[in-house]
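Visitor: just to be clear, the model below is a prediction. Sequence and coordinates:
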Amino acid sequence: MITGLKASLEYAKELDKKDKISYYRNQFHIPKDKDGKDWIYMCGNSLGLQPKTTQQYIQQELNDWANFGVEGHFEAKNPWMPYHEFLTDAMAKVVGANPLEVVIMNTLTTNLHLLMVSFYQPTKTKYKIVIESDAFPSDRYAVESQLHFHGFDPKEGLIEWKPRKGEELLHIDDLEEILDHQGDEIALLLIGGLNYYTGQYLDIKKIADLGHAKECMVGIDLAHGVGNIQPKLHDSGVDFAAWCTYKYLNSGPGSLGGLFVHEKHAYNKDLKRFAGWWSHNKKTRFNMRQEFDVMPGAEGYQLSNPPILSMAAIKASLDIFNEVGMDTLRKKSIALTGYFEFLIHQIDTDRIKIITPDNPEERGCQLSIQVKNADKSLHQKLTDHHIITDWREPDVIRCAPTPLYNSFEDVFKMTEVLKTVL
């Protein structure tokens, strides 16, 4: 924990004055009460706030649609035909990848299924899939359905990496033990890089190394990690990853997701895949009578022409990320979350505890506060005080002070209210 911190409003305001990126808060729409006062918004882990530029970016495409019709594919200010390419470099920087390895397309679970077509290739003896026991439900549903599709019983084919008895967090040694005992039967590891419930950030490179040592494919769900931590996907060596963009990437509800396919697979045309015309060679895509010629890299997983209005919202956000840089955001995130942790520890009660790891390298900006003898009333009381957090059954309030738009004053005021309602 950071030392020398003080639990006072004056100190929090002083930290905000020293924050070199505090002015980015003014670039976002903050929810307000009826008197026009900002709510304290700590729910970027569920839905990020809207950049003020988003409307302008979308309006540009609406104007070009109105003015050009179908010719907007070529004549728009940002031509629609290659629009996804305008997002690639910035997205690659956020996740630590090469541009060849990244594409924005579809939504998270759709992308996971498309990726498992290539990277889940079970045999009669090597068919099992490892997930973390408290994986986000959609991941569990996805892998169970993949097992079913290939003719396996999920009760036999699904292996859960579990916390130890009486604990909430995962130990990498326990995953290693699973692989030592059952590695010959495991085809795929599909792990959430940052757990949605506890906020634990797992060692992605270590997971990849352990899986590959047993000739398993390794995929990562980065839904709660992208724009929050620096996963360094290329260097990690994972085979694939997928994520959404509406949380920390602030692209709007239900917006498109993204995927990563490691460069080592980029030119393997023999990989099984579900194809569409947008994965076909750009040079001959519109010659309708050509045999399928898959593009290299992540672009080769596209199916259809992209929804431009969603991509415009993503571009608005990624332009901000590209301007600020993940190194700067991560540095502030560690300081902001560290101050939040310090303040929560100052509250004299045994009713709550933080279950997210203490080590900043093992978490993002989310702190998960476990409530003893819980019901949802404490979360509701925070909401009544215009503090937006996220309740997850059975007993956790998830709070995510996000470095782009949250302040040190936010976390101080939030903990003062938390004291009061406790």
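Guide: Arrived safely, thanks for sending.
Visitor: from now on I want contacts and neighbour counts done on CA atoms only, so please keep to that.
Guide: Noted.
Visitor: name the residues of whichever helix in the chain runs longest that are buried.
Guide: The residue-count maximum for a helix in the chain (DSSP state H) belongs to helix 326-345. Of the residues in helix 326-345, 326, 329-330, 332-344 count as buried by neighbour count, 16 or more other CA atoms under 10 Å.
Visitor: okay, now the one to match up with it:
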Amino acid sequence: MGTLTANLHAMMAAFYRPTAERFKIIIEAKAFPSDHYAVTSQIQLHGYDPSVCLVTIAPRQGEATLRTEDIIEAIQKDDAIALVLLSGVQYYTGQFFEMEKITKAGHDQGCVVGWDLAHAVGNVPLKLHDWQVDFACWCTYKYLNSGPGNIAGVFVHENHFNDKKRPRLAGWWGNDKTNRFDMAPLFRPSEGASGYQISNPSVINVASLMGSLELFESATMPKLREKSLRLTAYLEYLLITKLQKKHMEAGHFEILTPSNPEERGCQLSLDFPEKMLTIFDALQSRGVVCDERKPTVIRIAPTPLYNTYTDVYYCVSYLEEILDQVFA
């Protein structure tokens, strides 16, 4: 249903219900900008002040990624938090959060816990039902290959399936399928996440996503994850063995993404304090398709569905060649 940010709004309309006692939302300080926009506007729509209600968590001084214990501490120390809304995989650093532990900590504190899985779906194993996640949203144009702006998705835990009193943004496509064409003015939601749908999707969008999902079904996520772990480990190994002495120790770049394979997907974020765009353009000119995130990060993601070990080898070889020229 919908698109990612629209779905975040739809989920928050239902699951962010501030009260006099609980009215805050906790997110990452460096969450994707549209998440900041959506959360801020939801707080304002309820008549609250974002400077009071928006709680952001950042890594410790001198560290690039968030520690799970710091996230949990931030949740536990503030009884006014109504909603915990984090990203499964952090877009800038590539950190894969310990979703199960964080979700449990939020629930133990009486919070609703939702996740933005834009960079996690199709990338890392997800067990949203088993982890008791209240809701999640994702796009399909990153690892699911459906194209920018294509149809997105939501998850709503079955614990909420029969919660008929929870308000939601209602629409034609969310009405019970068995009586939709009765054309009654009273909204009767379908069971589960389907009851949160609003408008019918574009057939073209659905078809392009289906083409990708058929490949995922054939390949299976366990096998893709196994290859992803090996590809990313190979990328990390080459970066360290080929570039550490000449360039990493010289401060030309560092790897922001955690080295623990369980704390990352297939993305490694490389931080270049100087000349990031020059390096990025040089990689692109050599046929290395990656992306940049200002101010200083290049994200390299050897995607297991279509990337090879040879791709990884050439990527690092080209990067070495470029760095040798830039920092000659």
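Guide: Nice, thanks for sending it over. What you are looking at is a predicted structure, and each value in this text was computed from that prediction instead of being measured.
Visitor: got a TM-score for the pair?
Guide: Overlay of the two chains. TM-score (TM-score structural alignment, normalised by the length of the second structure): 0.95; 317 aligned residues with a CA RMSD of 1.0 Å.
Visitor: returning to that earlier point: how big's the offset between the longest helix of the first structure and the second structure?
Guide: Overlaying the second structure shows helix 326-345 of the first structure at a mean distance of 0.3 Å from the equivalent residues (mean CA distance after the TM-score superposition for the first structure).
Visitor: following that helix, which helix or strand comes up?
Guide: Next along the chain after helix 326-345 of the first structure, taking DSSP states H and E as the criterion, comes strand 352-354.
Visitor: how about that next one, which residues of the second structure does it hit?
Guide: Strand 352-354 of the first structure corresponds to residues 253-255 in the second structure, going by TM-score structural alignment.
Visitor: how about stretch 242-259 of the first structure?
Guide: The alignment of stretch 242-259 of the first structure onto the second structure (TM-score structural alignment) spans residues 137-154.
Visitor: who's in contact with the aligned residue in the second structure for residue 300 of the first structure?
Guide: Pairing criterion TM-score structural alignment: the partner of residue 300 of the first structure within the second structure is identified as residue 195. Applying CA atoms under 8 Å, 6 or more residues apart in numbering to residue 195 of the second structure gives the contacts 173, 174, 175, 176, 189.
Visitor: the last one against residue 173, yeah?
Guide: It refers to residue 189 of the second structure. No. Shown here, residue 189 of the second structure and residue 173 do not form a contact pair, counting by CA atoms under 8 Å, at 9.1 Å.
Visitor: which parts of the second structure are strands?
Guide: 24-28, 54-57, 81-87, 112-116, 135-138, 153-156, 254-255, 268-271, 291-293, 297-300 (DSSP state E).
Visitor: which residues touch the shortest one?
Guide: In other words, strand 254-255 of the second structure. Under the criterion CA under 8 Å, 6+ apart, external residues in contact with strand 254-255 of the second structure comprise 248, 268, 269, 270, 271, 272.
Visitor: that one vs the first structure, mean deviation?
Guide: Taken against the first structure, strand 254-255 of the second structure registers an average deviation of 1.0 Å after superposition, with mean CA distance after the TM-score superposition for the first structure.
Visitor: quick one: that strand to chain centroid distance?
Guide: Using CA atoms, centre = their mean, to the nearest Å, the mean C-alpha position of strand 254-255 of the second structure is found 21 Å from that of the whole chain.
Visitor: so who does the closest residue to residue 131 of the second structure other than its chain neighbours touch?
Guide: What sits nearest to residue 131 of the second structure in space, not counting adjacent residues and going by CA to CA, 6 or more residues apart in numbering, is residue 100, at 5.0 Å. Taking CA under 8 Å, 6+ apart as the contact definition, residue 100 of the second structure lies against 131, 132, 133.
Visitor: give me the distance between the residue positioned nearest the centre of the first structure and residue 141 of the first structure.
Guide: Residue closest to the average C-alpha location in the first structure (CA atoms, centre = their mean): residue 223, at 2.7 Å. Spatial separation of residue 223 of the first structure from residue 141 of the first structure under the definition CA to CA, to the nearest Å is 16 Å.
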